[in-house]
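# Okay, sequence plus prediction incoming.
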Amino acid sequence: MLLTHPSGSPAAVRRPSIPAKTICHGLARLVADEFGLDAGILISPTRGAPRAAYARQVAMYLAHVGFALSFETIGRAFDRDRTTVSHACRVVEDSRDDEKLDRRLALLETMCAAFDEGHDGTSNVGV
């Protein structure tokens, strides 16, 4: 599957062999750590504070952009509707106009790419 990276360049994204729920919960932990939040808040069925809601949106965005998971699959993992995931991706993409936030998201995307590379059986890490 070929997606366009937010920078405008095409980015090849493979569907990982790891279960989607595991990926999404791992992303919740990664993003929660980056935002200084508890990961449970991002997985919680309640909306939470605006900061937690935005962090959850970032995790959903990363699941879609970084791992090519469908809105429906991500929604199931976060106990949300697919339209909520779609909205989250739009919100995060729109927020990339802020340079500082864009750099933060780019770093998280790089972490996702490194994780995916390390789990697809083709990585040259440590060689």
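Yep, it's here. Everything numeric here is computed off the predicted structure, so don't read it as measured data.
# When you work out contacts or count neighbours from here on, use the C-alpha atoms and nothing else.
Noted.
# I figured Ile41 hits Ala52, correct?
Yes. With contacts defined as CA atoms under 8 Å, Ile41 counts as touching Ala52 at a distance of 6.7 Å.
# Check it against this one:
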Amino acid sequence: MRQEACTGQCRQRADMPPATNITSPRSESDHASATAGMSGGRERRASRQTQVAIIQKLVAQLFDLGCQGALGAGTAARRPGCHMRQITMYLCRVVLSMPYQHIAEAVGRDRSTVIHGCAAIEDRRDAPDYDAFMDRCEQCVRVVFGQADEDCDVARS
């Protein structure tokens, strides 16, 4: 019989089976699959971090080119490191559809920082020159990660 605490008193419950502590030893195959699941998580995390690192390098190059032309001096004067990180976070979210938490882990920031960064980039897209720059960035990321759109001017074989 199992006992149940109710208002400080114990009573017997006949409808409940007795509680037992069942600890069966894992077989080697169970242990191997659990270990593979953990390493799979590490591999996915490493893959995300690699994707983010590639996008960061791409954004740095595009940002330098953009500041020389379409973006102008105002954008170059803003904290460029922060701005490039926000662009990276935005591209990871919009183009690669990464969850905010995964992006945050990859860039070493909090989830709320990623949300703010994405919103900041979205707000800046109201300016036509900045919107054109971000469209180019999105196209470049799609080409690099094999997600080219039909309207992209990339020759396909």
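The structure has been received and is ready for your questions. For clarity, every value in this text was computed on a predicted model and none was experimentally measured.
# tm score of chain vs chain?
Scored by TM-score structural alignment, normalised by the length of structure 1, the superposition of the two chains gives a TM-score of 0.67; 95 aligned residues with a CA RMSD of 2.4 Å.
# Phe145 of structure 2 -> structure 1?
Phe145 of structure 2 maps onto Asp116 in structure 1, with residues paired by TM-score structural alignment.
# give me the element its match is part of.
According to DSSP states H and E, Asp116 of structure 1 maps onto helix 99-118.
# quick one: buried residues of that helix?
For helix 99-118 of structure 1, a neighbour-count test (16 or more other CA atoms under 10 Å) marks 102, 105, 108-109, 112, 116-117 as buried.
# ranges for the strands of structure 2?
2-6, 9-13 (DSSP state E).
# Need those strands in TSV (columns: mean neighbour count).
Output for those, formatted as TSV (neighbours: other CA atoms under 10 Å):
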stretch	mean neighbour count
strand 2-6	11
strand 9-13	11
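# among the ones you listed, which is nearest Asp30 of structure 2?
Of all these, strand 2-6 sits nearest to Asp30 of structure 2, with 31.3 Å by CA to CA.
# Relative to the whole chain's centre, how far out is the longest helix seen in structure 2?
Determined from DSSP state H, the single longest helix within structure 2 is helix 28-68. The chain centre lies 9 Å from the centre of helix 28-68 of structure 2; the measure is CA atoms, centre = their mean, to the nearest Å.
# do you know how far Ser112 of structure 2 is from Cys118 of structure 2?
When CA to CA, to the nearest Å is applied, the distance between Ser112 of structure 2 and Cys118 of structure 2 equals 10 Å.
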